[in-house]
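**Q** how does the following fold in three dimensions:
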Amino acid sequence: MPKSTTTTTILLLLLFPFFIHATTSSSSSPSTIIKAGFWPSWSFQTLPPSSINFSYFTHLFYAFIPLDPTTFQLSISPFHHLWLTNFTTTVHSQTPPLSALLSIAGGAFNRTIIANLVSNPTSRATFINSTISIALHYNLDGFDFDWEFPANPEQMDNLALLYKEWRAAITCLLPTKVLLLTSSVYFSPDFFLSIVPRSYPVAVMAETLDWINAMCFDYHGWWNTSETGLHAALYDPEKNISTSFGLGTWIREGMPAKKVVLGMPLYGRTWELKESEEHGVGSPAVNVGPGKGGKGIMVYGAIVRFNEENNATVVHDEERVAVYSYAGKSWLGYDDEWSVRKKVEYGMKMGLGGYFFWALGF
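**A** Predicted coordinates for the structure are as follows:
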């Protein structure tokens, strides 16, 4: 954390016990369509903020800032200080200005640290005051809390406490500043695919968050190499592993549609087919397919090149609203312009708050 924020943080910590139960003033539904994108800070060389096509967006997320495992404050390294400053300045310099938000933790961050954070009132207070101090220092428009994922009902209850206390702090300490509070979440409020039953505190989230970023992807992947799968299908005719089921459940459980933002991936997941002649959805596979990192992940730009270079057959699955391609024994499942358009049309019909992409540069 920059030295200039220390005094502010100490002051907020002293005030925290007095305001924490003062109010949990609810946020209002977004008044405009949210068109968001997450900018991974590690892409600073290939896609610096100045290279982003801002005409596509209303909100940009800086991904990610970690937590100090001991103090539970946001950990702003010299690298993040440099690029967070660059990011917010560039985003705000657009005409009209866009909103710059900071996403915290992320999928690769140690979830035990987050569980420890939310389990204790003092650590929650320290964290919340750290975020407010950072927001003021970097002129941020808000935060996204990306915990992937709470592991049991107790952690869900503690997460609800964090949301309540965070909103109370923002309302009391920043009455004249609009500071957005969002959370990146599982595609469904219920972890119905898990052996540990648990559900998000939807009622609290509806009251305290400006919106949720529903991660409507990774339904299938390297954890099951025996058959191909569409990892971001809008519909699933056989199971409830789909975007429409997940978002519909969020709304049925009480999250206002305008506070539900549909997440779309700018990457695909790939498999190696057992037999090149069997190349449909659910066809037998023997391994992950082409892609970096040994997990069969391929960004959209690479998918387009792969299809062109290998003369791949591209299939637009009308029933599932998803795309796949195959060439030889390589099978790729992903979204393209066609399926994205279909998902946006679905979101408009459902009255959703908008959409986001993970991630810029893909």
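**Q** could you use CA atoms for every contact and neighbour count after this?
**A** Fine.
**Q** for the strand or helix carrying V286, which helices and strands make contact with it?
**A** In this assignment (DSSP states H and E), V286 forms part of strand 285-288. Strand 285-288 is packed against strand 267-273, with contacts defined by 3 or more C-alpha pairs under 8 Å, 6 or more residues apart in numbering; DSSP states H and E.
**Q** in terms of secondary structure, what does the strand it packs on contact?
**A** Using 3+ C-alpha pairs under 8 Å, 6+ apart, strand 267-273 is in contact with strand 285-288, strand 297-299, helix 300-309, strand 330-334.
**Q** chain center to it: distance?
**A** Its chain's C-alpha centre and that of strand 267-273 lie 22 Å apart, by C-alpha atoms, centre = their mean, to the nearest Å.
**Q** got it, and stretch 57-67?
**A** With C-alpha atoms, centre = their mean, you get 9 Å for stretch 57-67.
**Q** can you list contacts of that stretch?
**A** 34-41, 73-76, 80, 84, 87, 91, 98-106, 109, 113, 144 (C-alpha atoms under 8 Å, 6 or more residues apart in numbering).
**Q** now for the residue lying closest to L179 once chain neighbours are set aside, how many residues are close by?
**A** Nearest residue to L179 in three dimensions, chain neighbours excluded: G142, at 4.7 Å (C-alpha to C-alpha, 6 or more residues apart in numbering). Other residues lying near G142 total 21 when counted by other C-alpha atoms under 10 Å.
**Q** Proceed likewise with the subsequent sequence, for comparison:
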Amino acid sequence: MKKRYLLITLVIAITFIGGIVTGVFFSTNNAKDDQTETINTDRAPLSAIKPPTKELPKVEKTQSKVLIGYVQDFRDPNVVDYSKLTHVIFSFAHPTKDGGILLNGDAALKNLRTTVAKAEKSNTKVMLAVGGWFHISGGESYPYFKAAITNPTSRTKLVNELTSFAVREKLDGIDIDFEHPRSDADAENLAAFAKELSTQLHPKKKELSIAVYSKIHAVTLTEIGFVKYQPSMFRDVDHVNIMAYDGQWDDRYNAANLSPYPFTEKIVNYWTDLFEKQKISKEKLVLGVPFYAQPDNPKIKQVSYGAIINKDPANASKDTVSMNGTTYHYNGDTTMKKKTKLALDHGFGGMMLWEAGLDAQGPHSLTSTIFGALKDSSKDPIKYYTVKKNN
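**A** Here you go, the predicted structure:
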């Protein structure tokens, strides 16, 4: 009985002590839990907990209006001011009648690759122009280009050749410079070529532009009918570069008709009306201006605007100058500003120049003049951004 009493007493004591130990154990753990919550909320705010960071892609600002500069294949790529241009159009690839393309040797390809490398530093796009007035094989480019785009097989081959070249050389697009469609059949074939090329380039995020004849006679200031386009074609391209110069060849030779302001006014009005009637965005229209001077004496060669400024910087504000025993006609600083305003007032997407390598260096650069006029035309010249991937 006594042993049984002792046993019961011992059990009760063990149970009592175990309860105390268990209580201490749970109290300690709860205290630790409470302490952890306090650290998270009171002593270390959520803002102090830094998630892993990822480097953002480089974002480059892009101008709302384009400034497109053609550059000839023999030009030293180092003379071009890429920082002012949104696009450089390298000129030219020459079409063959069976749909191939030719460049002017290894030197042209080297210049193209240098142009691409330099343009990339300024986030400037580089496109390749196909066509032009003269062909590398001699004579006009017209018969070669016509043959290539008339036959569906050679037309597709030319599209594929240009697309493959653009991808391989890391270009941003292709420019069509067919000078010029002279019949309804030419216009139809050119439209078919543009549509097929657009279908290839646009899914690859590459642009398509086309250089077009002014369509206005420099003397009569009326529409010229011998150059023909299908207006629907302009829906398939991103830029329509209007060659609003070389009016000196209309009727009898007259150097003063190179590209005077009244001539340009008529050109701008013509293309504005056409695009409004066709309900095509006028932002696609780009007004072209000359960076060269035409001599009164046709036996004397043209000179660059750069040469005129090197002769005398004061010539920047003029449109005519006497040099080499003749008078030259050109577009100086003041006229370029007026033409830029004219284009923008009509809703054009920007300006084009032929060609960048003919410009003056330094404070009298026409590229800088036009760039400044485009920038000053809007309180907010930056309309959108492009994300440049870091490789």
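**Q** re earlier: of the contacts of stretch 57-67 of structure 1, which belong to strands?
**A** The strands, defined by DSSP state E, take in 34-40, 99-105, 144 from these.
**Q** and L158 of structure 2, what pairs with it in structure 1?
**A** Matched by TM-score structural alignment, L158 of structure 2 corresponds to F127 in structure 1.
**Q** nearest to I52 of structure 1, out of the helices and strands packed on strand 267-273 of structure 1?
**A** helix 300-309 (15.4 Å; C-alpha to C-alpha).
**Q** who's in contact with the closest one?
**A** By C-alpha under 8 Å, 6+ apart, helix 300-309 of structure 1 touches 266-268, 312-314, 325, 327, 332, 334, 336, 362.
**Q** run through the strands of the stretch 51-200 of structure 1 in chain order.
**A** Using DSSP state E, counting those that start in this stretch, the strands of the stretch 51-200 of structure 1 run over 59-65, 99-105, 142-146, 180-185.
**Q** what's the third one aligned against in structure 2?
**A** Same thing as strand 142-146 of structure 1. The aligned range for strand 142-146 of structure 1 in structure 2 is 173-177, by TM-score structural alignment.
**Q** ok but A232 of structure 1 is inside a helix, no?
**A** No. The assignment for A232 of structure 1, made by DSSP: H, G, I helix; E, B strand; the rest coil, is coil rather than a helix.
**Q** for it, which non-adjacent residue is closest in space?
**A** Here the residue nearest A232 of structure 1, using C-alpha to C-alpha, 6+ apart, is F217, at 4.3 Å.
**Q** please say which position in structure 2 that neighbour maps to.
**A** Per TM-score structural alignment, F217 of structure 1 is aligned with Y245.
**Q** tell me the contacts of its match?
**A** Contacts of Y245 of structure 2 by C-alpha under 8 Å, 6+ apart are 214, 258-259, 288-290.
**Q** and L161 of structure 1, by the same measure?
**A** By C-alpha under 8 Å, 6+ apart, L161 of structure 1 lies in contact with V118.
**Q** do the same with T327 of structure 2
**A** By C-alpha under 8 Å, 6+ apart, the contact set of T327 of structure 2 is 295-297, 320-321.
**Q** quick one: residues contacting the residue nearest the centre of structure 1.
**A** By C-alpha atoms, centre = their mean, structure 1 has its centre lying nearest to S184, at 4.0 Å. For S184 of structure 1, the contacting residues are 144-147, 212-215, by C-alpha under 8 Å, 6+ apart.
**Q** mind putting these into TSV with distance to G347 of structure 1 and neighbour count?
**A** Below are these laid out as TSV (distance: C-alpha to C-alpha, whole Å; neighbours: other C-alpha atoms under 10 Å):
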residue	distance to G347 of structure 1	neighbour count
D144	21	24
F145	23	19
D146	22	21
W147	24	21
I212	14	25
N213	13	25
A214	12	24
M215	14	24
